[in-house]
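> Pasting the sequence and the predicted model now:
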Amino acid sequence: MTLRTLICTTAMAGALASPAAAQDYCGGIGNGQWIGGNEANSDIAASDSFREQLALVLLGNAHTSLFTLSSPAEVRLEAAGRGSGDPVIEILDGSGAVIGSDDDSGGGTSSAALLALQPGTYCVQTTSWDNSPLTATVRVGRTEHEALTEGGAALAAGSAGTATTTDTTTDTASDAGTMDAVTDTEACGGARMIGSGPIDGSLDAGISVTETINATPNWAFELSQPAALSITAENEAADPVLTLTGADGSFYAENDDYDGLNSRIDMTTPLQPGTYCVGLRALSDGGVPVTVTLSAFDPEAATRALYERGEVAPPLDGSFPITDLGTVSARSVSQVQMQGDTAQWFRIEVAETGLLLIEGIAASSGDPVLRLFDDVGREVGYNDDYGQGLDSQIAARVFPGTYLVALMDISGQSPLLRLVMERYVPAQ
């Protein structure tokens, strides 16, 4: 069967099998299918078991699953790809507002999210992380229903423990000097409050709390005035996933692996006065202490952090260290001593149109990653783990001009790497 035949067959099958069009739901996002086959059978609050369907995603589109709730319920939403597929899920309410999203919390490349929802109609959109064709199983159920993924089961187990927080005393730091006074609050499901009262904007020094995710999967904080802030969750042994919501359940942001396996959320638009909830999930060890810190958002520091992680090209004005390697004429090899996972930046000049081959090679150990940018900051190429090993390689067609190369290492060993460049010109 050809790809064209498969697309046409799938479109016809969807038109025949879909008993409802999603343009009537979730802000009119497009055609969708009831997760239970029809609207009556897709009421997750009243169902005796989970509901699931097969999602076929082609040409960068999304598969939309519809479900309803006749009463409030804690709903688990999961997607597991078949083969090498990497699904990403996004949950929308009846108005089309995004109330949750996830990638990889189900374990491996699977997605999982746990949301406390009110009665209404909801949509789950499943997409492919890298826009390649995807076949995935989508499952929607309550916490007592069987989970599709290991991460989904862990989410339900963690949720079951969130209602047991009854301690009203003030705690002290288990990690000296890192915990401010915390008390319990009725907000955010009885979460523990970060700080001893409303935060008045004095976050320059930061406020930190340290506890295991198993013991405290939820925190809360209260703002007395608008504040742009950063929230971090740190301990790579736990591999924490960080979620920010409002006390009313409104979703703001979620992050996993911002800095190594640590997580960070930057709210660049000031949050308005009110109470906010910080949710934590451990993808590894939930029994190790994780430090959660609230601090004032620093745009300069945030921008520099992007340069240091190699995600954004720094300016060429000398404000950030860049090693000038000159014009790439034929073949060059540079020895680079890495310092943790901080990117090392290199400037090169290309005199003629041609093919530029760049390799990051571990001299003895390491896991190099490469990124290539043009002189205005557009990413031209990216690679991690070329071929069968951990070395990286970028092959890109380039034109005369200036380019920036970011070399990183994600092994955590600060190894010695070799940066190899070769230039090829078109045959005459």
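Here it is on my side, so go on.
> make it CA atoms for all contacts and neighbour counts henceforth
Will do.
> The protein: helices as residue ranges?
With DSSP state H applied, the chain shows helices at 3-17, 150-160, 187-190, 299-308, listed in chain order.
> closest to residue 391 out of those helices?
Among those, helix 299-308 comes nearest to residue 391, with 20.1 Å by Cα to Cα.
> buried set for that closest one?
Residues of helix 299-308 classed as buried by neighbour count (16 or more other Cα atoms under 10 Å): 305-308.
> could those be laid out in CSV, adding distance to residue 409?
CSV is the format used below for those (distance: Cα to Cα, whole Å):
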residue, distance to residue 409
305, 15
306, 15
307, 14
308, 12
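> for comparison:
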Amino acid sequence: MTVKSFVFAGLALPLLIPATAFAQNAPPACLAGREAVWLGGAEVAELSGAALQSEVSTGSGGSLLAAFRVTGDERPLRIELGNHSQGDPHLTLYTASGTMITEMDDYEGTLASRIEHNLAPGDYCALARDVSNGPLTATLRVSEMSDTPIVTAQGRASMAACTAATEAVTLDDAALAKALGDYTFLSETFSADQGPKYLRFNLPGNAGLRLTATSSQADPVITLYNAAGEQVAENDDADGTNARLDLLGNLAAGTYCLGATSIGGGSGEIRVSVGGVDPAEVLRDAYRQGQIPPPSSANYPVEALDLTSAEPQVKLLGGSALWFSFDIEERQVVILNAYAAATGMDTRMALFDVSGRQITENDDANGSTDPQIGPVLLEPGSYRLALVQLGADSTTGQMRAASLSAQRYLRAK
């Protein structure tokens, strides 16, 4: 509760209604540091018949935490975030005490979210946001299972295999050969609501190839076919919600066709690119996405993390992972926490030993989108920690603040 609402409640409301009535009608404090609003704007959003519904409209990094009350018997209910005209909806369901019940991103081939769950009488909260923490315009709805849903299964927009008879944009051989050698790209842009797009090209042997489909609104997927129309490779979300395939000289020379479409037939422009890729760039992408710790020879920024400091480290986190290093001199239990939900980020942490082996990782802990590593018992040695913003493009993610802190537990001497 903010200072403003505390003063209002303490000075004005007791003159109008009993304090017990105000407490009963206040939305539950589902998430620490967040104020919920009753779904639909009612004094109390009580699901006892008609569906409850609110329109969600947020800017980048924004979200809506909407509360509702279930009365009567325990029963299955439907919580939906759909009818979106902007963004990729992500929905999380919490108890009144802040325990996460479940979450949903893409429901059965759509970009919308739909949760169906047995709920006992009590108060609950639904957190509505864009999966990449961008702007979101959508409808949040809670209803009985007998009501008509607003989110229905669609499946992927149909993308037939690309054969010699398939209509496609044919890339120029000389221009592609130059792009492969220069590590540049040939691109085509199309609207997702037009259906699949195909690019046909002739590939010389032993060429490093990068294939991408990027979009600020749609969720693209790409499939590579050989001359016989057989699928060679496919990717959906390699980099946030963008698709990417890196093929390092392992394709035979010949004719290939790249197909691209949008999951759930979403709207927005999709940019499809074919070009060369530097193997060193593939490694840098792995570092940027927190997949593998960079060696010292990579000259990738790695900051020292002081586990003994009582002060948290506050950093700016964008689409690229932040890497930290620390040394353990004696056997001890360590807990690492990152806090960024309040700034609109969903983050993940991964811990590696000196050999590059991932020891453990975590996405969501303690009923929030903030991660926690541990308690984990660490032996003496050197360690690397990655902090990553989920759902963000590794090169263009919006920058926001994140706080990192540590706790240690040593054997008493």
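Sure, I can see it. Please read these numbers as outputs of a predicted model, since none were measured by experiment.
> circling back to that earlier point, in a markdown table: the helices of structure 1, plus distance to residue 216 of structure 1.
As requested, the helices of structure 1 are exported to a markdown table (distance: least, Cα to Cα, whole Å):
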| stretch | distance to residue 216 of structure 1 |
| --- | --- |
| helix 3-17 | 44 |
| helix 150-160 | 9 |
| helix 187-190 | 11 |
| helix 299-308 | 28 |
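> Tell me how many other residues surround the residue lying closest to residue 138 of structure 1 once chain neighbours are set aside.
In space, residue 138 of structure 1 comes closest to residue 79 once its chain neighbours are excluded; the distance is 4.4 Å by Cα to Cα, 6 or more residues apart in numbering. Counted with other Cα atoms under 10 Å, residues neighbouring residue 79 of structure 1 total 35.
> now for residue 79 of structure 1: what does it line up with in structure 2?
By TM-score structural alignment, residue 79 of structure 1 lines up with nothing in structure 2.
> ok, how many other residues are close to residue 38 of structure 2?
Residue 38 of structure 2, neighbours per other Cα under 10 Å, totals 24.
> That one and residue 53 touch, don't they?
No. Between residue 38 of structure 2 and residue 53 there is no contact under Cα atoms under 8 Å: 9.9 Å.
> what residue of structure 1 takes the place of residue 385 of structure 2?
Counting by TM-score structural alignment, residue 385 of structure 2 corresponds to residue 405 in structure 1.
> Its match touches residue 347, doesn't it?
Yes. Counting by Cα under 8 Å, residue 405 of structure 1 touches residue 347, with 6.5 Å between them.
> Looking at these two, which one has more neighbours?
residue 405 (26 against 19).
> got a list of what the nearest residue to residue 52 of structure 2 once chain neighbours are set aside touches?
Spatial nearest neighbour of residue 52 of structure 2, excluding adjacent residues (Cα to Cα, 6+ apart): residue 142 at 5.2 Å. The contact partners of residue 142 of structure 2, taken as Cα atoms under 8 Å, 6 or more residues apart in numbering, are 47, 51-53, 77-80.
> Highest neighbour count among these?
Highest neighbour count within the contacts of residue 142 of structure 2, by other Cα under 10 Å: residue 80, with 29 neighbours.
> so what corresponds to it in structure 1?
In structure 1, residue 80 of structure 2 lands on no residue (TM-score structural alignment).
> hang on, residue 80 of structure 2 packs against residue 138?
No. Counting by Cα under 8 Å, residue 80 of structure 2 does not reach residue 138; the two are 9.9 Å apart.
> Any figure for the gap between the residue nearest to residue 138 of structure 1 and residue 112 of structure 1?
The gap separating residue 79 of structure 1 from residue 112 of structure 1 is 7 Å, by Cα to Cα, to the nearest Å.
> gap between stretch 258-267 of structure 1 and the chain center?
Put simply, stretch 258-267 of structure 1 sits 9 Å off its chain's centre (Cα atoms, centre = their mean, to the nearest Å).
> For it, buried residues please.
Residues of stretch 258-267 of structure 1 classed as buried by neighbour count (16+ other Cα under 10 Å): 259-267.
> Would you check the span in structure 2 matched by that stretch?
Counting by TM-score structural alignment, stretch 258-267 of structure 1 corresponds to residues 238-247.
> Would you mind measuring the gap between the ends of the matching stretch?
Using Cα to Cα, the end-to-end distance of stretch 238-247 of structure 2 comes to 13 Å.
> For residue 275 of structure 1, which non-adjacent residue is spatially closest?
That would be residue 222: by Cα to Cα, 6+ apart, it lies 4.3 Å from residue 275 of structure 1.
> what's the counterpart of that neighbour in structure 2?
With TM-score structural alignment as the criterion, residue 222 of structure 1 matches residue 201.
> and that match, what does it touch?
With Cα under 8 Å, 6+ apart, residue 201 of structure 2 has these contacts: 170-173, 255-257.
> circling back: mind listing the shared neighbours of residue 79 and residue 112 of structure 1?
Joint contacts of residue 79 of structure 1 and residue 112 (Cα under 8 Å, 6+ apart) are 89, 106.
> any idea what sits nearest the equivalent of residue 268 of structure 2 over in structure 1, other than its immediate chain neighbours?
Alignment note: residue 268 of structure 2 maps to residue 288 in structure 1; criterion TM-score structural alignment. Using Cα to Cα, 6+ apart and skipping residues adjacent in sequence, the residue nearest residue 288 of structure 1 is residue 212, 5.3 Å away.
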